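> compute the structure for the input listed below.
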Amino acid sequence: MAEPVKVDLDEVADIAAKLKSAAGNLDATGETAPEWLDAGDLTETIVGDFAHLLSNAGNLVVNMQAFGNTVASAGNCYDTTDTASADSYSGGLDVN
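Coordinates of the predicted model:
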């Protein structure tokens, strides 16, 4: 028989929180972007590259936040399903 799957819900919540925190920290770095840049003949190229980097960082922030929410949702779903299954199997008795 296969071993039962055990999920540490505190660990799942910690992973979700770390993803959301990292997204917030990365997002906050955008506030420190320089408003003006003079790089001589390379200014246009550097500004374009910088804009591309900031756009990609923005996409990363959005996706990390969404992934953190998905991890948290999955943990909640697992907990709800596991509890309902345990209650059904035990006839509603508290087996802890």
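
> for the rest of this, base every contact and every neighbour count on C-alpha atoms.
OK.

> can you pull out the helices in the protein?
9-29, 43-89 (DSSP state H).

> and the longest one with helix 9-29, angle?
In other words, helix 43-89. Angle, helix 43-89 to helix 9-29, by axes from the mean of the first three to the mean of the last three C-alpha atoms, to 10 degrees: 160 degrees.

> elements contacting helix 43-89?
Judged by 3 or more C-alpha pairs under 8 Å, 6 or more residues apart in numbering; DSSP states H and E, helix 43-89 is in contact with helix 9-29.

> any idea how far the helix it packs on is from the chain center?
5 Å (C-alpha atoms, centre = their mean, to the nearest Å).

> next, the second sequence, to be compared with the first:
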Amino acid sequence: MADRLTVDLVLLESISDRLRRSGTSLRATGSRAPRHVDAGESTPIFAELLARLSESSAGLAAGLTEAGLRVSDAGQMYASEDSAAGQRMSGVS
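Just a heads-up that it's a prediction; the model follows:
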């Protein structure tokens, strides 16, 4: 059993960056989606499908970006609190 917690801040920032880039990439892909589709009699169905898909991908992109920001914030908070705890412990010795 581990007697201490180790957080890899570089790894956290890498995860954060990947999440944010994925959100940006998905958002860009969604903006290139066709706005109108010609599917004959099925056009209204496909138009609705594209609208829902676009809305869902926009929500996912926002979620990925938000998750990336939260991971980054958590890493920064951990580093700050760990540093402060280390300074308090140094003062006790």
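
> quick one, which of the helices of the first structure gets closest to Met1 of the first structure.
helix 43-89 (17.3 Å; C-alpha to C-alpha).

> if I pick the most centrally placed residue in the first structure, what's in contact with it?
Residue closest to the average C-alpha location in the first structure (C-alpha atoms, centre = their mean): Gly68, at 2.5 Å. Shown in contact with Gly68 of the first structure (C-alpha atoms under 8 Å, 6 or more residues apart in numbering): Ile15, Ala16, Ala17, Lys18, Leu19, Lys20.

> so what's the closest residue to it other than its chain neighbours up against?
Using C-alpha to C-alpha, 6 or more residues apart in numbering and skipping the chain neighbours, the partner closest in space to Gly68 of the first structure is Ala16 (4.3 Å). The contact partners of Ala16 of the first structure, by C-alpha under 8 Å, 6+ apart, come to Phe67, Gly68, Asn69, Thr70, Val71, Ala72.

> what number of residues lie near the fourth one?
When you say that, I think you mean Thr70 of the first structure. 13 (other C-alpha atoms under 10 Å).

> next one: the residue nearest to Gly68 of the first structure from Tyr78 of the first structure, what distance?
14 Å (C-alpha to C-alpha, to the nearest Å).

> now do Thr32 of the first structure
For Thr32 of the first structure relative to Tyr78 of the first structure (C-alpha to C-alpha), the value is 40 Å.

> residues near Ala79 of the second structure, how many?
15.

> so how far is Ser42 of the second structure from the nearest residue to it once chain neighbours are set aside?
Using C-alpha to C-alpha, 6+ apart and skipping the chain neighbours, the partner closest in space to Ala79 of the second structure is Leu9 (7.6 Å). Leu9 of the second structure sits 51 Å away from Ser42 of the second structure, going by C-alpha to C-alpha.
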